[in-house]
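Novice: All I have is the shape, not the residue letters:
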């Protein structure tokens, strides 16, 4: 595997690892600050807002300087921002830490996806799905080991491990991150939102793909528990099955895209995702719903990576700008839509919600031809 591919894959792994470590840290974070669930919700919102604010700024920086320098800078900021939020002595510092931590995580997301597009171009083959697979693997490792470290050694030990991991991976990959400085004519372009429709269409496709993903994350366990009568242990298997099949498919998705092309892969994936969610929504019992969520993970796995590759290969648009727009719109859906779904579910139940979400995948099925630029990068154009 070429060093440039290893380097960008490790950036995805590190980002997922830190995010995975954050999840088991939240209860202790809440207790340490002495806050209630409502205030914790605002802190988590500050994390999301920080991500969304940083994404377009990072896109502009990449259009000017290329993704290598930006990715290095944000990776350097990862450990200090982790320490700022986890060691916050008071609520105002915690809010600042959450905003900055979210900004670095979201900005890194744009930078590493942009660098992955450049690596795809240089290798003339797809790598985006496996990069997202490394993110999923990092999240799995982080959540598993983070909880273990917290339980046995405490928060300080967890933070030391994270800082060491950040510095070690950065040192190992510093010289291998692909240099993709933007052309001079792109640097002189005025900073503005894209005027052509295609980047916005790809952003809408990412939005439609990530709304169901966020819904499974936030609501699948409650659906199995409250509407299908599953135990606490069984209810957690819904998202576990979804995550497992997604991770496996992301590591196998690049050869599939190389073989069948981005548009056909996108369409087939959308249909599989829709069928899985329909199965889950109409499931008569928890095991059937778990199988449905597992099938949905198989389908969803490659949709967003293809959308990102397509956005990074649009003619006449710097990769950082296209990816930042698609990332911003996609993660907006993942951040805010689950709250709206909770309101709807309170009136009609979660089963009908999961059975209706596939309509979004039918929409992206119809828009799939707009993702053909993902193959341009693979072909070296």
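Specialist: In hand now; what should we look at? The shown structure was predicted, so the numbers you read here are calculated from the model rather than taken from an experiment.
Novice: hey, let's count contacts and neighbours off CA atoms from now on
Specialist: Fine.
Novice: How much space separates residue 259 from residue 182?
Specialist: Per C-alpha to C-alpha, to the nearest Å, residue 259 is found 30 Å from residue 182.
Novice: which one of these two has more residues nearby?
Specialist: Neighbour totals were compared for residue 259 and residue 182, and residue 182 leads with 18 against 11 (other C-alpha atoms under 10 Å).
Novice: give me every residue that touches the more buried one.
Specialist: By C-alpha atoms under 8 Å, 6 or more residues apart in numbering, the residues touching residue 182 are 62-66, 318.
Novice: cool, residue 304 as well?
Specialist: If you count contacts by C-alpha under 8 Å, 6+ apart, residue 304 has them with 206, 209-210.
Novice: Make TSV out of these and add distance to residue 163.
Specialist: Below are the contacts of residue 304 laid out as TSV (distance: C-alpha to C-alpha, whole Å):
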residue	distance to residue 163
206	32
209	33
210	30
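Novice: Which one of those is nearest to residue 370?
Specialist: residue 206 (11.9 Å; C-alpha to C-alpha).
Novice: Quick check: next helix or strand after the lengthiest helix in the chain?
Specialist: Identified as the longest helix of the chain according to DSSP state H is helix 91-123. In the C-terminal direction, the helix or strand that comes right after helix 91-123 (DSSP states H and E) is helix 128-152.
Novice: what's the next secondary structure element after that next one?
Specialist: As assigned by DSSP H and E, the chain's next helix or strand after helix 128-152 is helix 155-173.
Novice: Flag every buried residue along that following helix.
Specialist: For helix 155-173, burial by neighbour count (16 or more other C-alpha atoms under 10 Å) applies to 155, 158-159, 162-163, 165-166, 169-170, 173.
Novice: this is the other structure I want to compare:
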């Protein structure tokens, strides 16, 4: 029987997180081109992008139970196929209607993969010493940074469809190879009738841990807003080239990676709830201060404005770094349900709220005429994360 060493298991699991980020984030720095292709305003584009949440919600509601019944392998591979097909299609269409359909499919695929790979991560942590959710999410951030840098370098030389289509195919192949190597330790289909979760438990077992869900929402929304709006803000408001417009997102991801990969050292020095309070307050406040500075610098000094924008998103990345994996870990610790179901249920609440908040940010930008004002909303939410930190205390 084929086996896999803990070292190899750790590497392959980190690779699944790393590749996942490249897969779904490669097109983010090219959002200005996607928006131009569709001929939409900021409000219209922001609302259309948020429709991916519809597919994500359906996936989050069902996939935890699917993972429990069929195992992680089939779920990861099936959703990899969905993401590939949706991304290849979405960057070629100029029809908002088709974009909406493909975006809903993409949302389903992303959430399905997210649940399955995190369920596998919680399973592996029980066996592999030193493996943490923060480190795995750090590898995700490293993948997002890698694809942001590459996108910034090639945006002027490689067409949108060729770039994203090529990434989708290559990443899908890497995922299939990695899943095959991990096969001996992947979560297997449930064969114990006593642990079976019938379809009615989709409703009867659904529980909302309001402290964990509220903290997670406040913690991650600035990350969502950064992905959606940083390149558009930098290109349209600051007035730099498409290549330079990716810089704030890159700085955001560098700060996030540093925080997540350094999580173990921080946890040995400070209590996690104190760390979360400090990071959320410093990250949100720093973001607001430097963003305000950026929009008040005269247009003839746009590179100084670009620097201030990069500093704003650096504070945001550092402040957000540990928060999401920390709240996911707390949610899993506080529930008796399988980890895949817990991740899915947390995602249902989170994505429902994100769907509404994304539209709020988009239309705040539309009606106020200022994307900077709209971005204050997720910054204030990041600061508010401090009020949920008590749920992270471990007795």
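Specialist: Yep, that arrived. Being a predicted model, the structure only gives us computed values, none of them experimental.
Novice: care to give me the TM-score?
Specialist: The TM-score (TM-score structural alignment, normalised by the length of structure 1) is 0.78; 369 aligned residues with a C-alpha RMSD of 3.9 Å.
Novice: now the counterpart of residue 134 of structure 2 in structure 1: how far from residue 219 of structure 1?
Specialist: Counting by TM-score structural alignment, residue 134 of structure 2 corresponds to residue 129 in structure 1. Using C-alpha to C-alpha, residue 129 of structure 1 is found at 25 Å from residue 219 of structure 1.
Novice: again with residue 69 of structure 1
Specialist: From residue 69 of structure 1 to residue 219 of structure 1 the distance is 38 Å (C-alpha to C-alpha).
Novice: residues near residue 274 of structure 2, how many?
Specialist: Other residues near residue 274 of structure 2 come to 14 when the count uses other C-alpha under 10 Å.
Novice: Just the buried residues from the contacts of residue 304 of structure 1, in PyMOL please.
Specialist: Buried residues within those, by 16+ other C-alpha under 10 Å, are selected in PyMOL with:
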select buried, resi 206+209+210
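Novice: Export the contacts of residue 304 of structure 1 as CSV, with columns for distance to residue 341 of structure 1 and secondary structure.
Specialist: Listed next are those as CSV, based on distance: C-alpha to C-alpha, whole Å; DSSP: H, G, I helix; E, B strand; the rest coil:
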residue, distance to residue 341 of structure 1, secondary structure
206, 18, helix
209, 15, helix
210, 13, helix
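Novice: and which of the contacts of residue 304 of structure 1 is nearest residue 92 of structure 1?
Specialist: The nearest member of the contacts of residue 304 of structure 1 to residue 92 of structure 1, counting by C-alpha to C-alpha, is residue 210 at 31.0 Å.
Novice: can you tell me how far the closest one sits from residue 91 of structure 1?
Specialist: From residue 210 of structure 1 to residue 91 of structure 1 the distance is 31 Å (C-alpha to C-alpha).
Novice: now residue 266 of structure 1
Specialist: Residue 266 of structure 1 sits at a distance of 44 Å from residue 91 of structure 1 (criterion: C-alpha to C-alpha).
Novice: Could you do residue 240 of structure 1 as well?
Specialist: 33 Å.
Novice: Looking at those two, which is more packed in?
Specialist: Neighbours were counted for residue 240 of structure 1 and for residue 91 using other C-alpha under 10 Å; residue 240 has more, 18 against 15.
Novice: Give the equivalent position in structure 2 for that one.
Specialist: Counting by TM-score structural alignment, residue 240 of structure 1 corresponds to residue 250 in structure 2.
Novice: Let me see the contact set for its match.
Specialist: 145, 148-149.
Novice: change it to 10 Å
Specialist: Neighbouring residues of residue 250 of structure 2 by C-alpha atoms under 10 Å, 6 or more residues apart in numbering: 29, 142, 144-149, 152, 230, 256, 310, 313-314, 317.
Novice: and if you look at residue 365 of structure 1?
Specialist: By C-alpha under 10 Å, 6+ apart, the contact set of residue 365 of structure 1 is 205, 263-264, 266-271, 274, 359.
Novice: In structure 2, which of those residues still touch?
Specialist: Checking these against structure 2 (both residues aligned by TM-score structural alignment, their matches' C-alpha atoms under 10 Å), the contacts still present are 205, 263-264, 266-271.
Novice: Quick check on those residues: which are buried?
Specialist: Judged by 16+ other C-alpha under 10 Å, buried ones among those: 205, 263-264, 266-267, 269-271.
Novice: what comes up buried for stretch 325-337 of structure 2?
Specialist: Burial within stretch 325-337 of structure 2, assessed by neighbour count using 16+ other C-alpha under 10 Å, is assigned to 325-332.
Novice: Helices - which of these land there?
Specialist: Mapping the buried residues of stretch 325-337 of structure 2 onto helices (DSSP H) picks out 325-332.
Novice: Tabulate these in CSV, adding columns for distance to residue 138 of structure 2.
Specialist: Putting those into CSV (distance: C-alpha to C-alpha, whole Å) gives the following:
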residue, distance to residue 138 of structure 2
325, 9
326, 12
327, 15
328, 14
329, 14
330, 17
331, 19
332, 19
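Novice: how many neighbours does residue 117 of structure 2 have?
Specialist: For residue 117 of structure 2, the count of nearby residues is 24 (other C-alpha under 10 Å).
Novice: cool, and residue 205 of structure 2?
Specialist: Neighbours of residue 205 of structure 2 under the rule other C-alpha under 10 Å: 12.
Novice: Over to residue 57 of structure 2?
Specialist: When neighbours are counted by other C-alpha under 10 Å, residue 57 of structure 2 registers 25.
Novice: Identify the residue of structure 1 aligned to it.
Specialist: In structure 1, residue 57 of structure 2 lines up with residue 52, judged by TM-score structural alignment.
Novice: secondary structure element for that match?
Specialist: Short version, using DSSP H and E: residue 52 of structure 1 is in helix 37-65.
Novice: what sits against the nearest residue to residue 379 of structure 2 once chain neighbours are set aside?
Specialist: If the residues on either side of it in the chain are set aside, residue 379 of structure 2 comes closest to residue 284, at 4.7 Å by C-alpha to C-alpha, 6 or more residues apart in numbering. Taking C-alpha under 10 Å, 6+ apart, we find residue 284 of structure 2 in contact with 222, 312-313, 315-320, 376-385.
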